[in-house]
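>>> kindly return the folded structure for what I paste below:
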Amino acid sequence: MPSNLACVLVVEDEAAQREVLAYNLQAEGFDVAGAENGDDALLLVDEAPPDVIILDWMLPGVSGIEICR
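Sure thing, here's the model as predicted:
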């Protein structure tokens, strides 16, 4: 069953920061997905495009700048 919540993709290579962002967004009622690198983020975007992406620009592999392009 599809969710009616807005989906936010949090892309951050530092696990603690990613988890804090996800926790707070979920507490505010958002559906949250997380990725720790650019390659995983691109896969998630292809599988299920999020409504919003919170993106670190310095990531291992594909950078945040490249993801935006």
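
>>> from now on I want contacts and neighbour counts done on CA atoms only, so please keep to that.
Will do.

>>> from the contact counts, what lies against the helix or strand harbouring residue 66?
For residue 66, the enclosing helix or strand under DSSP states H and E is helix 64-68. Helices and strands touching helix 64-68, by 3 or more Cα pairs under 8 Å, 6 or more residues apart in numbering; DSSP states H and E, are helix 38-47.

>>> sequence B follows; please return its structure for comparison with A:
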Amino acid sequence: MGQRILVVDDSPSVRRLISSALRAAGYEPTEAVDGQNALQVAGTVRPAAVITDQNMPNLDGVGFIRAFRMRPEGRGVPVIFLSTETDATLKTKAREAGAIGWMTKPFDDRQLLQVVKKVLG
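Reported below is the predicted structural model:
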């Protein structure tokens, strides 16, 4: 069993794509439907890394990262920010909240796995 990666996205198809790529590379994906759900999941299952979307209901990506970083289970866990947006201000907000990686949708599996491998060391 590989390292657990928390995949946070309100789109079921995007979650499936990411999870499928991670599983094929030997990781163990765990899915959450939005930032609020991700906080609940992360509280029960400590992920090795998190991949989060920005635009989601209930709690967006930046809000999730801020809340996650304030919890003991969020300290030291790499967070990759995934968004269709390319705005520099949003990138800065994500970085200030605690994201260490950034990917733009659409993405390919190879690119995703390279980023995951890099943030996990």
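
>>> still on that earlier bit, and the helix holding residue 66 of structure 1, how far from structure 2 on average?
Taking mean Cα distance after the TM-score superposition for structure 1, the mean distance separating helix 64-68 of structure 1 from the aligned residues in structure 2 is 0.8 Å.

>>> give me the stretch of structure 2 that that helix matches.
With TM-score structural alignment applied, helix 64-68 of structure 1 matches the range 61-65 in structure 2.

>>> then stretch 11-31 of structure 1?
Mapped onto structure 2 using TM-score structural alignment, stretch 11-31 of structure 1 covers residues 8-28.

>>> mean distance between the strand or helix carrying residue 8 of structure 1 and structure 2 after superposition?
Under the criterion of DSSP H and E, residue 8 of structure 1 resides in strand 7-11. Compared with structure 2 after fitting, strand 7-11 of structure 1 has a mean deviation of 0.5 Å; criterion: mean Cα distance after the TM-score superposition for structure 1.
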